[in-house]
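S.K.: Kindly generate the corresponding structure for this input.
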Amino acid sequence: MKNWIRLPNSEGNCIPAKDGSSGQKLYQREVGRSGFRGPSAQIYHRHPPAGWVTFEGPLRPRAFTLGKLSAGPACPLQARRVLFNDEMELRYWKTETKMHALARNADGDMLLFVHEGEGALFCDYGHLPFRDGDYILLPRGTSWRIEPHGTCEFMMIEATGDAFGLPDPNTVPGGVSVDPMRFTLPQIDDAFRAQQDDAFWEIHIKRRGAISTLTYPYNPLDAAGWEGDLCVVKLNWRDLAQRSASGQNVPPAAHCTFVAKSLSVSTFVPKVGEGKSGMLRVPFYHSNEDVDEFVFYHRGEFFSRGEIKAGMATFHPSGFPHGPHPCSYQEKMIEVPIETEEVAVMIDSMSFLNVDETIPAGAEWKAYVKTWEKAEETL
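M.R.: Purely as a prediction, here's the structure:
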């Protein structure tokens, strides 16, 4: 852990007031290092930090509707790539077809997030049913396939050359980490044994981005048993959601769920209102100077994001302030229910991320960068 230079201090007027009660509107922006796990500062501006008039260049914020991407291919390791760098890949895969070959990623651990659908996953360790909202962690080198029950959509996150683990509670706000007892493991059950046969089966192996194929005269998912402390595991966002009770602190809106060397995966879960009023506070602008931020919106109405709907994703590179859209500050939006139903997956990458520019133009919301332009007149 870096020995940051920390000099706690306060200067000038540090009371944000959006209703003009202090005689001057101030807009709060948090500047943070190391994914806000390092030192941070709250700066109070006279004008909205995201109230730009124009935005030019490759740093611009991006938004995508991943559900518009075409279905397929048959091999999930070749699914549509969305973001990438030397230490991670993010792909999006839509399928309604039973896999007739196995997949094995030799480039790193694979984390699947099930956005839509349900079905069964078969792997070296057995049979694992899945549903929407599940994370499925596939350790590097695991052979697997799925049998969807209808159309399924998956977000696939690869920790290239690395492995996913759990966050250190000492680095998580509130010291809350994932309880390993909440994970579900595959089982060698009747369904797993029933899929074993003596037909020819292929394993498609991805290594350094290239696919190699092994062919067997039988199904390689033929385990009779296993033991040890390495396994495929499953966790649903519903297992992270918490409810407040009288006398308890409000649970966090975002749980850091999985970490690798240069990235973290967090889950935004339904959040109760804050304070005695039970109202949800509009989040402030922020500048996260050490990470690129990608958010996939899984379900619900997104309080701070206006026209962003479930199935969409936003990408905010580090280097510019961003935050709630102006509509979040309108009176009708402040009177929100005491509990939200927002569920999202956030990826913070310490290494610069690249957008795969082969994404079809119809899947990107080109005007997203303009959604903050009238910030000052709206707030």
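S.K.: CA only for contacts and neighbour counts going forward, please
M.R.: Noted.
S.K.: On the three-state scheme, M333 is what?
M.R.: Classification of M333 by DSSP: H, G, I helix; E, B strand; the rest coil places it in helix.
S.K.: got the contact list for the closest residue in space to it that isn't next to it in sequence?
M.R.: Excluding the flanking residues, the one nearest M333 by C-alpha to C-alpha, 6 or more residues apart in numbering is C327, at 7.0 Å. Contact analysis of C327 by C-alpha atoms under 8 Å, 6 or more residues apart in numbering lists 304, 306, 333, 378.
S.K.: Compare these and tell me which is most surrounded.
M.R.: For these, neighbours were counted using other C-alpha atoms under 10 Å, and S304 has the most, 19 neighbours in all.
S.K.: how close does that residue get to R145?
M.R.: 37 Å (C-alpha to C-alpha, to the nearest Å).
S.K.: Would you do the same for the sequence below? I want to compare the two.
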Amino acid sequence: MPHYRRVGKIPSKRHTTFRSPDGSLYAEELMGVEGFSADSALLYHRHLPTAIVDAVAVEDFRLPLAPNHPLKPRHLRTQAMEWAGGLDAVTGRRSLMGNADVHISFVVASAPSPLYRNAVGDELFYVQGGSAVVETVHGALPVAEGDYVVIPTSTTYRVVPEGDLRLYVVEATGHIGPPKRYLSSRGQFLEHSPYCERDLRAPDEPLVVDGEDVDVLVRHRAGLTRYTCANHPFDVVGWDGCLYPWAFHIGDFEPITGRVHQPPPVHQTFEGPNFVVCSFVPRKVDYHPESIPVPYNHANVDSDELMFYVGGNYEARKGSGIGIGSLSLHPAGFTHGPQPGAAEASIGAEHFDETAVMVDTFRPLDLADPASTCEDPRYAWSWARRGPDWD
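M.R.: You can find the predicted model right below:
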């Protein structure tokens, strides 16, 4: 993260004597990325964070993926998926798509999740509906509809929903953060960035929990392991540094507009290993007197485009059957664009009321079985309005 935070009790100097009221030393834990050559946080535990008493391999809740073959644009309807009650935001996730760089899933959760630690990469949540508290080793972070939440690699956390929580989950095999072009060489957001430090939220006080023989589910490159920790991981009395979970509301993204249609990079919000995330928000649209505000037909020759529609009316997709909760996949090798009539209908528009989260990947996205259960089979033919499954 681009700025320093200090939470709870810490000593004045790193790696020096820091004692609890009973005289014992607090145990330091340095969380750092890139071999401790980049961002880090220094946490002070009441007990040894290294103390585990058991480790057991457990079955993975992720599902196998298969290529998008034959190559087609896809429309998935998360709003049509059926969900059992009592699911949690970790083990209840349903895999939708993924590749070697990123895994994308969705869940409707109502129960607290187990303690979880993803040691493979950062996680990015988008809260489509509901609210929750994300409890972490750094403290608690309340989140609600419209929030993005970034969970750094190997952060121990759990999600406690407040009612039903609709959560879109992007799991990386590396780190997720603001695009480098938005940041100075020292990590400050620059003036041209569409959001800045004032828009971010992070834990502001420790979350100290007692407990013994506490289970933590850990994702690693070989699968899932359940540790039993001698003490509860949430025993941190203070921490400081630049590596921590944080939240950012999509409504605080300030759109960049122009006289004619602007390309998708102006909407970029995050970058990850071989993928980017963009936010399309309500905005003033192109103001050239002859502009066509909806996107032109385009071929993403290096990437698959996955759009999650979360609010308003997406002008370019009118007539396609897409609604709130839909996901559209437009793969590399397919030329896509506005639905028939959308370009003409958009001429003269001054404002678009639409909210969407886009993930562009630079390797093809494969599909999981749940994707087929909520797919609209007519979507691929919606530009021609004829073809298989078309009435």
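S.K.: quick one: TM-score?
M.R.: The TM-score (TM-score structural alignment, normalised by the length of the first structure) is 0.73; 306 aligned residues with a C-alpha RMSD of 2.9 Å.
S.K.: coming back round to it: from the contacts of C327 of the first structure, pick the one nearest N249 of the first structure.
M.R.: Of all the contacts of C327 of the first structure, N249 of the first structure sits closest to S304, with 22.5 Å by C-alpha to C-alpha.
S.K.: mind checking how far the aligned residue in the second structure for T142 of the first structure is from I52 of the second structure?
M.R.: Mapped onto the second structure by TM-score structural alignment, T142 of the first structure lines up with T155. Going from T155 of the second structure to I52 of the second structure by C-alpha to C-alpha gives 16 Å.
S.K.: between the two, who's got more neighbours?
M.R.: T155 (21 against 16).
S.K.: OK, contacts around that one?
M.R.: Counting by C-alpha under 8 Å, 6+ apart, T155 of the second structure touches 117-118, 136-137, 244-245.
S.K.: thinking again about what came up before, out of the contacts of C327 of the first structure, which are inside helices?
M.R.: If you go by DSSP state H, these have 333, 378 in helices.
S.K.: and R238 of the first structure, how many neighbours?
M.R.: Close neighbours of R238 of the first structure, defined as other C-alpha under 10 Å, add up to 12.
S.K.: what about the helices in the stretch 251-379 of the first structure?
M.R.: For the stretch 251-379 of the first structure, applying DSSP state H, counting those that start in this stretch gives helices covering 331-334, 375-378.
S.K.: Name the stretch among those that sits most buried.
M.R.: Mean neighbour count, computed with mean count of other C-alpha atoms under 10 Å, is highest for helix 375-378 among the helices of the stretch 251-379 of the first structure, reaching a mean of 14.
S.K.: which secondary structure elements does that one contact?
M.R.: When contacts are defined as 3 or more C-alpha pairs under 8 Å, 6 or more residues apart in numbering; DSSP states H and E, helix 375-378 of the first structure packs onto no helix or strand at all.
S.K.: so who does V127 of the second structure touch?
M.R.: By C-alpha under 8 Å, 6+ apart, the neighbours of V127 of the second structure are 143-148, 165-168.
S.K.: That one pairs with which position in the first structure?
M.R.: Counting by TM-score structural alignment, the partner of V127 of the second structure is V114.
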